[in-house]
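Chemist: Quick check, what structure comes out for this input:
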Amino acid sequence: MTRKNFPLRISPQLYAALERWAADDLRSVNAQIEYLLTRAARDEGRLKPTPEPPPEPSQD
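Modeler: As a prediction, this is how the structure comes out:
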């Protein structure tokens, strides 16, 4: 998947909060922002959910 680069201006306080949150979730700040925006867009019906992958066949 290709990604679009763009500048983002946010307050230092918000950036610091995102940095802490990203560290708690073991993500980069960029990945955390993308995760939050994706979740918000899905919650608002602006982005279609990605289909779940089919389950792995059992090894029984």
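Chemist: use CA for all of it now, contacts and neighbours both
Modeler: Noted.
Chemist: Now Thr38: closest residue in space, sequence neighbours ignored.
Modeler: Computed as CA to CA, 6 or more residues apart in numbering, the closest residue to Thr38 that is not its neighbour in sequence is Leu47, at 7.5 Å.
Chemist: Also this sequence, please, to line up against the first:
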Amino acid sequence: MAEKKAYPLRINPQVLEAVQRWADDELRSVNAQIEYLLREALRKQGRLKPPDEKTND
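Modeler: Next up is the predicted model:
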């Protein structure tokens, strides 16, 4: 598994609360939910390569 990097995030309290509720509904942590949402948005926009196309840069 690739190494993960920590990144501080400033987020509106109302947005964080909504993400927390969504994460709870999906049995994820807030961090995992944010990562999931980012990955899905990137995939839908064609900005994230599928796992089989990754390169070792």
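Chemist: Compute the distance between the residue nearest to Thr38 of the first structure and Ala41 of the first structure, please.
Modeler: 5 Å (CA to CA, to the nearest Å).
Chemist: With the second structure overlaid, how far apart is the longest helix along the first structure on average?
Modeler: Secondary structure assigned by DSSP state H gives helix 29-43 as the longest helix of the first structure. With mean CA distance after the TM-score superposition for the first structure, helix 29-43 of the first structure departs from the second structure by a mean of 0.2 Å once superposed.
Chemist: Could you check that helix and say which residues are buried?
Modeler: 29, 32-33, 38 (16 or more other CA atoms under 10 Å).
Chemist: Centre of the chain to that helix, how far?
Modeler: On the basis of CA atoms, centre = their mean, to the nearest Å, the separation between the geometric centre of helix 29-43 of the first structure and that of its chain is 3 Å.
Chemist: give me the stretch of the second structure that it matches.
Modeler: Aligned using TM-score structural alignment, helix 29-43 of the first structure spans residues 30-44 in the second structure.
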